[in-house]
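Peer 1: following is a predicted model, sequence given first.
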Amino acid sequence: MIALTLEHLADAVRGALHPFGDDTADTIVEGAVDTDSRLIEPGGVFVAKPGDETDGHLFVGAAIERGAVVAIVERLVEAPVSQIVVADAVAALSDLARVVVAEVRAAGVLRIVGITGSNGKTTTKNLLARILEGEGETIAPKASFNNEVGAPLTMLRVTADTQYLVSEFGASGPGAIAHLAGLVEPDVGVVLMVGMAHAGGFGGLEGTFEAKSELVRALRPGGVAVLNADDARVAAMAPIAAERGVAVRWFGRGPEAAVRADDVVVTASGTSCVITVDGASLPLHLKVLGEHHVMNALAAIAAATTLGVSLADAVGRLETVEIAERWRMQPMGSDRVRIINDAYNASPDSMAAALRTLAQITGPDERMVAVLGAMSELGEYAGEEHDRVGELAVRLRIPRIVVIGAEARRMFLAAVAQGSWDDEAVFFATADEAYDYLVDELRDGDRVLVKSSNASGLRFLGDRLGESFS
């Protein structure tokens, strides 16, 4: 965090300062801000956030032991540290992020990119960060820090020297993206797609459209909306951009996109294509597995070139990316038995994309194996969407379909109903049971996809299989 006096810090979070020891209102604080006492570093600011399972106020002492010099709390605690009492610790995080980013922006060259979409946010964030890091100091979220806590924590990492802040915006409900993006008013807003991910929380695709379009509405006047020309719902955000006085930069696979990809070829070593930006073209070999990641790369290139990065630099830096993120199309195992661990997140769109990638990268003498778990946050659409995944797996002629967990059982039943009768599809209640089956079942030449939402925990099964067949 940038240097602030305790008084300025208290004003920023609309709290009451209670100095301790030799501290005064003029004491300078410039350490990192965190809500996890285990991650506090010397000089840090600890935010005692109440949680569903525990209360951050119980860990103020632990934060002090790790070097915290001030705690933002909702009630005073008995602890030898300066404290700032606020009405709502999570709201205080947002207030502080808004103030810090505004001060950095006013004093320097900070440019801000916001990214949202039903799928691909984290991958696009990582790809764009890799490009921008070559231009100057870049701050981007760790993992998927995209909610009311993670996004402000990322924003608070900016310094006086930061040139680019890349923010990922998830949506827990209507208004969430408007709030988070409103903290920083991005110069560039990237909308990847409007799909069924989390549709249960928005009442369907129209509600999801409204939520994702909040980013476009939050852009600074004179900014740029980077929109997916291939997604009709995203394309329908162009009039919103016009109302806000921001330009539109299109990316996609079609000829109308200013940033597009042609001649796409998918292999087990990655995806090759030709990238065209405003009429200039260069070949790109993306090591990240999956044709669907071409769109994420296009979005990153579109945002980067909007900020003045050359196409050659953007392509060159993307080609150094090995994986999008841990547990996202992560190759494991060996050439003998290849495991693709993609079990950090799942939606109907990403599940279909991963299954199609499995089919594309499996050679004629190799066998496809799909290990599938439940997709979360689909609400009333969960049953039919799990049915569709099971049906698609059969239509792609995947000869071994392993479904795990009661919430995913409809995938198994749909696969059987679709025509998987000869033991192609099997069901296990737990990941341990599936592991015991798979270590005996898998053989040389198998290409294995492990795919589910985070809540299903299959990412750890993928790790176990990767280690077993390494």
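Peer 2: Arrived safely, thanks for sending. Numbers count the residues shown, from 1 in each chain.
Peer 1: alpha carbons only for contacts and neighbour counts from here, please
Peer 2: Fine.
Peer 1: quick one: the strands in the stretch 301-450 of the chain, in order.
Peer 2: Secondary structure of the stretch 301-450 of the chain (DSSP state E, counting those that start in this stretch): strands at 330-333, 338-342, 367-372, 400-404, 425-428, 446-451.
Peer 1: possible to save the ones you listed as a markdown table with distance to Gly204 and mean neighbour count?
Peer 2: Below are the strands of the stretch 301-450 of the chain laid out as a markdown table (distance: least, Cα to Cα, whole Å; neighbours: other Cα atoms under 10 Å):
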| stretch | distance to Gly204 | mean neighbour count |
| --- | --- | --- |
| strand 330-333 | 30 | 22 |
| strand 338-342 | 25 | 26 |
| strand 367-372 | 24 | 25 |
| strand 400-404 | 26 | 25 |
| strand 425-428 | 29 | 21 |
| strand 446-451 | 23 | 27 |
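Peer 1: including distance to Ala393, could these go into CSV?
Peer 2: Output for these, formatted as CSV (distance: least, Cα to Cα, whole Å):
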stretch, distance to Ala393
strand 330-333, 20
strand 338-342, 16
strand 367-372, 8
strand 400-404, 7
strand 425-428, 10
strand 446-451, 11
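Peer 1: which other residues reach stretch 3-23?
Peer 2: Here stretch 3-23 makes contact (Cα atoms under 8 Å, 6 or more residues apart in numbering) with 24-31, 80-87, 92-93, 95-96, 99.
Peer 1: can you tell me which of those are in helices?
Peer 2: Of the contacts of stretch 3-23, the ones assigned to helices by DSSP state H are 92-93, 95-96, 99.
Peer 1: out of the residues you listed, which one sits closest to Met295?
Peer 2: Checking the ones in helices among the contacts of stretch 3-23 against Met295 by Cα to Cα gives Leu93 as the nearest, at 32.7 Å.
Peer 1: got the contact list for the closest one?
Peer 2: 13, 47, 149, 152-153.
Peer 1: list the contacts of the most centrally placed residue in the chain.
Peer 2: The residue lying closest to the centre of the chain (Cα atoms, centre = their mean) is Thr122, at 2.7 Å. Taking Cα under 8 Å, 6+ apart as the criterion, Thr122 is in contact with 143-144, 168, 324-325.
Peer 1: any of the contacts of stretch 3-23 buried? List them.
Peer 2: Among these, those scoring as buried are 28-31, 81-86, 92-93, 95-96, 99 (criterion: 16 or more other Cα atoms under 10 Å).
Peer 1: now for the residues you listed: which two are most distant?
Peer 2: Val81 and Val99 (23.3 Å).
Peer 1: right, so of the strands of the stretch 301-450 of the chain, which gets closest to Arg157?
Peer 2: strand 330-333 (27.6 Å).
Peer 1: put this next to the previous one:
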Amino acid sequence: MIALSLAEIAEVVGGQTHDIPDPSVQVTGQVVRDSREVEPGSLFVAFAGEHVDGHDFAAAVVEAGAVAVLASRPVGVPAVVVDDVQRALGALARHVVQKLGATLVALTGSAGKTSTKDLIAQVLRHRAPTVFTPGSLNNEIGLPLTALSATEETRFLVLEMGARGIGHIRYLTELTPPQIGLVINVGTAHIGEFGGREQIAQAKGELVEALPSEADGGAAILNADDPLVRAMATRTKAKVIFFGESGEADVRAENVRLTDKGQPAFRLHTPSGASDVTMRLYGEHHVSNALAAAAVAHELGMSADEIATALSEAGSLSRWRMEVTERPDGVTIVNDAYNANPESMRAALRALAAMGRASQAQGGRTWAVLGKMAELGDEALAEHDAVGRLAVRLNVGKLVAVGGREASWLQLGAYNEGSWGEESVHVSDAQAAVDLLRSELRPGDVVLVKASRSVGLERVAQALLPGAAEGEVSAR
């Protein structure tokens, strides 16, 4: 964080100083909520959770080097005490962002947010120091903590924004007002909470509504291939830039293809020129993510050649997202188990099919180890059934549906599509899936593991990696 005195912090957040001998002492380290991350100069934010109360660690964090604690009550060590710690954290983030003067890029969407954010960050790093959301810390706590990690050297701040209802993104944009806003897509993730895709579009569009006008430097980057996103152009006074494979897109891809390994390649077209891209990531769905990143980079002054070079060098920065490991015995494990929704599940299956084409010629098989997609509400049965059917249509060698009711719907969809033999199976849990795979995998096989985060299927992928113990799957 940029250096701020405790007196200035107290004024910004509307708090009272307690047990602080010298309010001019500065916070020079990171603002953290995890006591294990405290370093000399830190500010520790004490949240009172359901199981753990950060206030209980106050003495320990100060002993470890924290300058003070942001707390909701006096804690016997230097502290700035406020009525609402979360609101105070947000106010501090807004203050720091305003002082920084960095260009703030915010993005949202139903699927692909984290992968796209990682691509944008890696491209912009070629131009100037860039800070970005780690993993998926995209809510009212994670977002301000990311903003507060910026320093005086930061020129670009890339923030992922998530939403579980109307008004959530509006609130996040008030904490960290963006100059550039990107909407990737409107899908069915969390549709059970929102009630429909139109409501999701309403929530996601709050991002472009928050942008400055074009005259004041605002830019909305919108997916031309998604009608609900394209329509958001009417909801902003910012400059509008479209990306996609449509010929009408300002930033578009031509000659899209997959390499023998399933990595996308295409000709990138921007208003400033064209250049060829061959990505290190897996799956054709990353083309859209790459175009979104390219549109942001173009708006910030990068040439087509610069963007293409950066995209071709970019890798995966966040764990369990199409994380590919080739074992010494020739088996490939694709750990995409961080989360799942219908759109990302379909994209992962298509990527698996592409990756498996070369191996199938050598006798290898494709395996889809899939589990529940959460928060789909009344659409749950139909969406799980559709994913099971798609696995068959893509000629996935074997579907292993893991878990309870939703997994049975996956397997039933595959059965009804024509998977009548041993091409699909329903197993009870992660341990059963691992036992099956350990007994049947052979050189050349490609295994995709994917489900919603609550299922914990990453344990299956980890148990199949080189060096993993042969015993029971670890508990979550």
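Peer 2: That came through fine. Since the model is a prediction, treat every value here as computed from it, not as a measurement.
Peer 1: what does the TM-score come to for these two?
Peer 2: Here the superposed chains carry a TM-score of 0.94, computed using TM-score structural alignment, normalised by the length of structure 1; 459 aligned residues with a Cα RMSD of 1.6 Å.
Peer 1: before we move on, the earlier item: so which of the buried ones among the contacts of stretch 3-23 of structure 1 comes closest to Ser272 of structure 1?
Peer 2: Checking these against Ser272 of structure 1 with Cα to Cα, the nearest one is Leu93 at 41.9 Å.
Peer 1: mind checking which of the contacts of Leu93 of structure 1 are in strands?
Peer 2: With strands taken from DSSP state E, the overlap with the contacts of Leu93 of structure 1 comprises Val47.
Peer 1: quick check: of the contacts of Leu93 of structure 1, which lies closest to Gly195 of structure 1?
Peer 2: Val149 (24.0 Å).
Peer 1: hang on, the earlier thing: out of the strands of the stretch 301-450 of structure 1, which gets nearest to His198 of structure 1?
Peer 2: By Cα to Cα (comparing all of these), the closest turns out to be strand 446-451, at 16.7 Å.
Peer 1: so how far is that closest one off the chain centroid?
Peer 2: 22 Å (Cα atoms, centre = their mean, to the nearest Å).
Peer 1: over to stretch 361-368 of structure 2?
Peer 2: Worked out by Cα atoms, centre = their mean, stretch 361-368 of structure 2 lies 29 Å from the chain centre.
Peer 1: any chance you could map the helices in the stretch 51-200 of structure 1?
Peer 2: Using DSSP state H, counting those that start in this stretch, the helices found in the stretch 51-200 of structure 1 span residues 60-65, 89-107, 121-133, 150-155, 176-182.
Peer 1: so the first one matches what in structure 2?
Peer 2: Looking back up the chat, that one is helix 60-65 of structure 1. Using TM-score structural alignment, helix 60-65 of structure 1 corresponds to residues 58-63 of structure 2.
Peer 1: same check on the fourth one?
Peer 2: Per TM-score structural alignment, the counterpart of helix 150-155 of structure 1 in structure 2 is residues 142-147.
Peer 1: average offset between the matching stretch and structure 1?
Peer 2: Superposed on structure 1, stretch 142-147 of structure 2 shows a mean distance of 0.4 Å to its aligned residues (mean Cα distance after the TM-score superposition for structure 1).
Peer 1: could you do stretch 342-350 of structure 2 as well?
Peer 2: So stretch 342-350 of structure 2 averages 0.6 Å relative to structure 1 (mean Cα distance after the TM-score superposition for structure 1).
Peer 1: coming back round to it: quick one: what's aligned to the residue nearest to the centre of structure 1 in structure 2?
Peer 2: In structure 2, Thr122 of structure 1 lands on Thr114 (TM-score structural alignment).
Peer 1: from Leu157 of structure 2, how far off is that match?
Peer 2: Thr114 of structure 2 sits 14 Å away from Leu157 of structure 2, going by Cα to Cα, to the nearest Å.
Peer 1: so where is stretch 305-323 of structure 1 in structure 2?
Peer 2: Using TM-score structural alignment, stretch 305-323 of structure 1 pairs with 298-316 in structure 2.
Peer 1: burial count for the residue nearest to Ala293 of structure 2 when sequence neighbours are not counted?
Peer 2: Excluding the flanking residues, the one nearest Ala293 of structure 2 by Cα to Cα, 6 or more residues apart in numbering is Ile120, at 4.7 Å. Residues lying near Ile120 of structure 2 (other Cα atoms under 10 Å) number 29.
Peer 1: got it, and Ala293 of structure 2?
Peer 2: Around Ala293 of structure 2 there are 27 residues (other Cα under 10 Å).
Peer 1: confirm that it sits in a helix.
Peer 2: Yes. If the criterion is DSSP: H, G, I helix; E, B strand; the rest coil, then Ala293 of structure 2 is within a helix.
Peer 1: what's Arg338 of structure 1 aligned with over in structure 2?
Peer 2: Superposed on structure 2 with TM-score structural alignment, Arg338 of structure 1 falls opposite Thr332.
Peer 1: quick check: its match touching Glu323?
Peer 2: No. Counting by Cα atoms under 8 Å, Thr332 of structure 2 sits too far from Glu323 to count as a contact (10.2 Å).
Peer 1: one step back: now the match of Arg338 of structure 1: how far from Gln86 of structure 2?
Peer 2: Counting by Cα to Cα, the gap from Thr332 of structure 2 to Gln86 of structure 2 is 43 Å.
Peer 1: ok, Ala358 of structure 2 next?
Peer 2: 51 Å.
Peer 1: same thing with Gly192 of structure 2?
Peer 2: For Gly192 of structure 2, the distance to Gln86 of structure 2 - Cα to Cα - is 26 Å.
Peer 1: try Thr28 of structure 2
Peer 2: Distance, Thr28 of structure 2 to Gln86 of structure 2, using Cα to Cα: 21 Å.
Peer 1: and for Pro178 of structure 2?
Peer 2: 20 Å.
Peer 1: same thing with Tyr338 of structure 2?
Peer 2: From Tyr338 of structure 2 over to Gln86 of structure 2 the distance is 26 Å, taken as Cα to Cα.
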